[in-house]
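**Student:** I'd like to go over a predicted model; first the sequence, then the structure.
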Amino acid sequence: METPLTKRSERLKSHQWNALYLLSATSALVGAVAVAIQPLLLDQVFGIPFEKEGEINADVQVVAEIIAILCVGFFSFKSDRVGRVPVIFYGFLLISIGAFLLPMSYEIGLSVGIGGLIAFYFARILITMGADTAQTLLLTLVGDASNFKSRPRLMSNATFMIVFGGTVLSAIMMQVAEIENGILLITIGLAFIGLAGAWMSRLSLVDVSDRRDDNRHPLLQVWDLVMADPRMQLAFAAAFYTRMDLVVVSLFYSLWCISMADMVGETRLFATAHAAAMVGFLGAGVLLSIPLWRRFVENHSRIHAIGVSLSLASIGYVIIGLIENPYNWGVALPLFLIGVGHAGSTVTLEVLTVDVSPRKLLGSVLGTLYLIGSIGIIMLVQSGGYYFDAVGPRAPFILMGTGKLLVLLFASWLIVNGIEESADHTLTGNRDVSWKSLVFLTSALPFVWLVGRMLVGGYAPGGDMTDLPVGFINRYLGDWAFTFLIISLALRPIAEMTGLKALTRYNRMIGLYAFFYAVLHVCTYVSLEWVFDLDDMFADIYKRPFILLGLISFILLTPLALTSRRDAIRRLGGKKWKKLHKMVYVLNVTVALHFIFAAETENGEPYIYAALVALLLGYRYWRRRGVESADLCDGSCGDRKAGKRVVCTCGKQIEV
């Protein structure tokens, strides 16, 4: 049933649409320029050494995205209750504050005693959080103000303006970097853009959707929606690898150009401006293809549209990975292909999501889609940073291409299993789709990336042994083993806090992948690093005691992996099995210590991992204390069972 407010959503005035499109371009402009200018700021202001550029730049982007995930997701959920426009207004204010602090972050950090880099992190977080919040809620507002017939056109228009701002306008603005005090002028410009955006959003925009009055947690409602429609599962999987296109290309192509500037006789300022100009070809691919994608989405299956767009983008990434010189104008073609693929994925995901989602839940669904994309940025940028430093500047692009091919396989699997759309975009052949296959493939992706890189230039016959250092392989596998351990430890708390009980069914798979990467980590150390020379290994352990912590951790992990099957629970008995698997808490502590002592002093990443472990273990302790202090059943229900303390059928605790 349509309410007056819903009817009004179809009658936005032309000046309101113009303001909405302009603000969409502005939010994307800010986000792209912040990423593009970051390597230059860290190089000129902070003097980051060349060999650390990839890792430090990736860390800054990852930290900004982690904070943005939490805040943008919260703001998106909140907008279903308070409206989109107030949140958009404050998003642009955050942009202005962050941009104002950015050029002065070094001095501010030193003056307050927190260090210039910490202040830089804070300013970047504000900009990223503001730009992403504004952009996500502006797209949500477009979805609110459209109907089924007009949605492909309106969402395509908004996407066009977002890409236009994030590529063409940002490329133009980045040319200012070459002039004297250009960096300062750019950051001041971003601050004024933030203020202008806040003023325009308050003056011109109006909320057009009904408020959500359901008290059920929005994440649970989004989960039910995604579980009921395989197309939404594909959309969320594709979002993981789509939103990162502009960030990855802007960051790593800019770093690539800067790292090669001295070799080709150019300044780093020229390299930054050149990279921004070349990224314009990606924008051209997006802008020119959006009208074609709009017609394709209107007349064809959205599953096919996602598959075709992912194919084009992955081809572009792989071609870039085969080019040796970033200043070669041949880079323009693969960048254009990435842009075409990005446009198709973005338009299709937005139209599909808005079509399937209930209007009152739209902000929460798009916010969750943003969260998935941000998680993709975090994982792919972090991995790309490792590859950039240890393997070479082309490696991150091959990394991205293989990820898109993975989702393409999932889309093909849906079609082969008869899950398709009819001509009017209704789902045909619907059936329950288990996420286990997708979780399994995604968890295997780090291994696939590593093997693929070895085949390209590492340890394959005829390859260059030095192209992929053993130290990088060992660190890479160890990082992923610890990452999967933390994910496994976090699944149950997340399920308890959100009510998404289905998450716990993937706990065993994630834990076994942690063991898988740990085995590879140990095998790499024994075989590739020391070639089974026990004397040298013992000498290395004596020299670097943290290796002993790693071996202890592996010994603790092995019985947990071997007894993870259900038949092991029957053989050992429930109590013995639970007691054995409590070793996972000790295991995470020993791995965290191993990680900290193995890291270089200036690398703060191990402390972030250790903080996550402490947080998750603290939650477990808090939950256990809560259970022990719960009300005890007095036996009046007549259901006393054997055992020291168990849960009665009445819901309280029994102590026998």
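**Tutor:** Structure received. Numbers count the residues shown, from 1 in each chain.
**Student:** can we go C-alpha only for contacts and neighbour counts from here?
**Tutor:** Fine.
**Student:** give me the number of residues near residue 195?
**Tutor:** 18 (other CA atoms under 10 Å).
**Student:** Just the buried residues of the helix or strand in which it is found, please?
**Tutor:** Counting by DSSP states H and E, the element that carries residue 195 is helix 182-204. Within helix 182-204, the residues that qualify as buried are 182-198, 200-201, counting by 16 or more other CA atoms under 10 Å.
**Student:** and the next element down the chain from it?
**Tutor:** Of the helices and strands lying after helix 182-204 in sequence (DSSP H and E), the nearest is helix 218-228.
**Student:** what element comes up after that following helix heading to the C-terminus?
**Tutor:** Downstream of helix 218-228, the next assigned helix or strand under DSSP H and E is helix 230-242.
**Student:** So which elements touch that next one?
**Tutor:** Other helices and strands packing on helix 230-242, by 3 or more CA pairs under 8 Å, 6 or more residues apart in numbering; DSSP states H and E, are helix 218-228, helix 302-321, helix 332-356, helix 362-390, helix 395-416.
**Student:** Columns mean neighbour count and distance to residue 84 on top of these, output as JSON lines?
**Tutor:** Formatted as JSON lines, the entries for the helices and strands packed on helix 230-242 read as follows, by neighbours: other CA atoms under 10 Å; distance: least, CA to CA, whole Å:
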{"stretch": "helix 218-228", "mean neighbour count": "17", "distance to residue 84": "16"}
{"stretch": "helix 302-321", "mean neighbour count": "23", "distance to residue 84": "27"}
{"stretch": "helix 332-356", "mean neighbour count": "25", "distance to residue 84": "15"}
{"stretch": "helix 362-390", "mean neighbour count": "24", "distance to residue 84": "8"}
{"stretch": "helix 395-416", "mean neighbour count": "21", "distance to residue 84": "31"}
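**Student:** Put this next to the first one:
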Amino acid sequence: MTVEHPAYRIGPIHLAPGILPRHGWSFLGAAFFSIGLVTFIAIGQTYVLTEHLKVPTAQQGSISGDLVFWTELITLALFIPAGILIDRIGRRSIYAIGLVLLGLTYALYPLAESVGDLYLYRILYACGVVTVAGALSTVLVDYPAERSRGKMVAIVGVLGGLGIVVTNQGLGALPQTLTKAGFSGDEAGLYTHLVIAGIALGVALLVALGLKGGTPVHKKDRPDVRALFVSGFAQARNPRILLSYASAFIARGDQSVNATFLVLWGSTAGIAAGMGSAEAIKTGTLIFVTAQIAALLWAPVLGPLIDRMDRVSALALCMGLAAIGNLALLFLDDPLGGNATYFFILLGIGQISVYLGGQSLIGQEAPKRERGSVIGAFNVSGAIGILLITSSGGRLFDHLDPRAPFIVVGVLNVLLFLASVYVRLKAPSPPIADDHEREHAGVH
């Protein structure tokens, strides 16, 4: 017997059973700001190091890498517990708490009196990143029907890219605007960070009021805490889930390298060319934003394509694009040169491709009862990627070449391309029915 259930949509996206349009629209609104709020730390930190703490530019690469390393040590310890809370308490509450923690971080950051204070504030930031990234990724798995997963991931990628452009380009330029208006460098940094903190609190309110409460599984059917704790690692026996964990390692490392070292590369090059600190940071930010604009324009092209492909084959394609983007920087000597824009476009295309491919694969493979925990393990792998790539990348940036962190990521992209081809041949994906299709066919 066929059982009819309302099949809601938002635009081209078919929603999973039980997800209302207001839940979907609220999530898209939160997704617009979330990644920008996470990544603004690179721009704000560069300004704080340069203007507030007067750290020489020759030391900023190592300090930035160490701060990221410290952050990722904390996130490594917290992603699995956060995933358990997401599965047990619900996505909405944890997501909102994470945004509040990000807001507190930005309110405190310009008050730092030493680099040591930044390490302390990074604890709050790490907690915010863990909860926001874990909840966002889990909701991204929950909300679309399987037939629309690639498109949903692409739209969230586009919105995240737009949010990065608006947050980082608009507010990244705010210190220069304020100093031109007569504010001191310290005041400009403080007011900019307070604006970001206010945005974070506003988005937390949107999440608290707009997302669906609870979890997709009834309370009596939820696994216990011990089962959730081990499930993320146990699921790695599935080679496609293991491959998606490896993709998170690269994707998060790639994203962090771009956010941290593109801004820093452009800023230090600008200062070397005689620019003031605010102008140089604005120039560095523009380079990062160029890559993000390329990413958001590419995402709606790639997303529908992923929905028509085997997800492992799609990931192989994505890794190939990322390898091209990162390794192409071997041929770029000056980030401020006239042809540099083309290289940053390739870089942005590669970054968003790996994100879309990895998220689509884990979204297909993560079991419903343990999604938060599996996404937690997925994010742990990403944290390890950031930890290893950016900590070594900061030293390579300072002592070898500003392009070195990107080349390291490019080599890893090549290795994951080969791994994707191997998994595609040795462990092909089984057919997976769409939730709506099962229901409309009367299958239970």
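**Tutor:** Sure, I can see it. This one's a predicted model, so the numbers in the text were calculated from it and none came from an experiment.
**Student:** thinking again about what came up before, how about the helix holding residue 195 of structure 1, aligned to which bit of structure 2?
**Tutor:** In the comparison with structure 2, helix 182-204 of structure 1 aligns to the range 188-210 (TM-score structural alignment).
**Student:** What of stretch 452-469 of structure 1?
**Tutor:** Stretch 452-469 of structure 1 maps onto no residues of structure 2, going by TM-score structural alignment.
**Student:** now swap in stretch 136-151 of structure 1 and tell me
**Tutor:** In the comparison with structure 2, stretch 136-151 of structure 1 aligns to the range 134-149 (TM-score structural alignment).
**Student:** how many other residues sit next to the alignment partner in structure 2 of residue 359 of structure 1?
**Tutor:** Matched across to structure 2, residue 359 of structure 1 falls on residue 368, judged by TM-score structural alignment. The number of residues packed near residue 368 of structure 2 is 16, by other CA under 10 Å.
**Student:** repeat for residue 132 of structure 1
**Tutor:** Applying other CA under 10 Å, we find 27 residues neighbouring residue 132 of structure 1.
**Student:** That one contacts residue 27, doesn't it?
**Tutor:** Yes: counting by CA atoms under 8 Å, a contact exists between residue 132 of structure 1 and residue 27, whose distance comes to 7.4 Å.
**Student:** Distance to residue 623 of structure 1 for the helices and strands packed on helix 230-242 of structure 1 - can I get that in JSON lines?
**Tutor:** Conversion of those to JSON lines gives the following (distance: least, CA to CA, whole Å):
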{"stretch": "helix 218-228", "distance to residue 623 of structure 1": "21"}
{"stretch": "helix 302-321", "distance to residue 623 of structure 1": "42"}
{"stretch": "helix 332-356", "distance to residue 623 of structure 1": "36"}
{"stretch": "helix 362-390", "distance to residue 623 of structure 1": "26"}
{"stretch": "helix 395-416", "distance to residue 623 of structure 1": "37"}
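**Student:** Which one, of those, ends up nearest to residue 55 of structure 1?
**Tutor:** Closest to residue 55 of structure 1 of these is helix 362-390 (CA to CA; 4.8 Å).
**Student:** Show me what the closest one is packed up against.
**Tutor:** Helix 362-390 of structure 1 is packed against helix 53-82, helix 116-144, helix 218-228, helix 230-242, helix 244-248, helix 332-356, helix 395-416, helix 470-498, with contacts defined by 3+ CA pairs under 8 Å, 6+ apart.
**Student:** Residue 102 of structure 2 pairs with which position in structure 1?
**Tutor:** For residue 102 of structure 2, the residue aligned by TM-score structural alignment is residue 95.
**Student:** Let me see the contact set for its match.
**Tutor:** Residues near residue 95 of structure 1 by CA atoms under 8 Å, 6 or more residues apart in numbering: 30, 126, 127, 128, 129, 130, 131, 190, 191, 194.
**Student:** same thing with residue 475 of structure 1?
**Tutor:** Contact analysis of residue 475 of structure 1 by CA under 8 Å, 6+ apart lists residue 521.
**Student:** That one and residue 553 of structure 1: what is the separation?
**Tutor:** For residue 475 of structure 1, the distance to residue 553 of structure 1 equals 15 Å [CA to CA, to the nearest Å].
**Student:** now do residue 378 of structure 1
**Tutor:** In this view, residue 378 of structure 1 and residue 553 of structure 1 are 26 Å apart by CA to CA.
**Student:** I'd like the helices and strands packed on helix 362-390 of structure 1 as CSV, with distance to residue 455 of structure 1 appended.
**Tutor:** Formatted as CSV, the entries for these read as follows, by distance: least, CA to CA, whole Å:
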stretch, distance to residue 455 of structure 1
helix 53-82, 23
helix 116-144, 36
helix 218-228, 37
helix 230-242, 23
helix 244-248, 23
helix 332-356, 22
helix 395-416, 12
helix 470-498, 14
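**Student:** what about those helices, which gets the closest to residue 286 of structure 1?
**Tutor:** Within those, the stretch nearest residue 286 of structure 1 is helix 332-356; the backing value is 4.6 Å (CA to CA).
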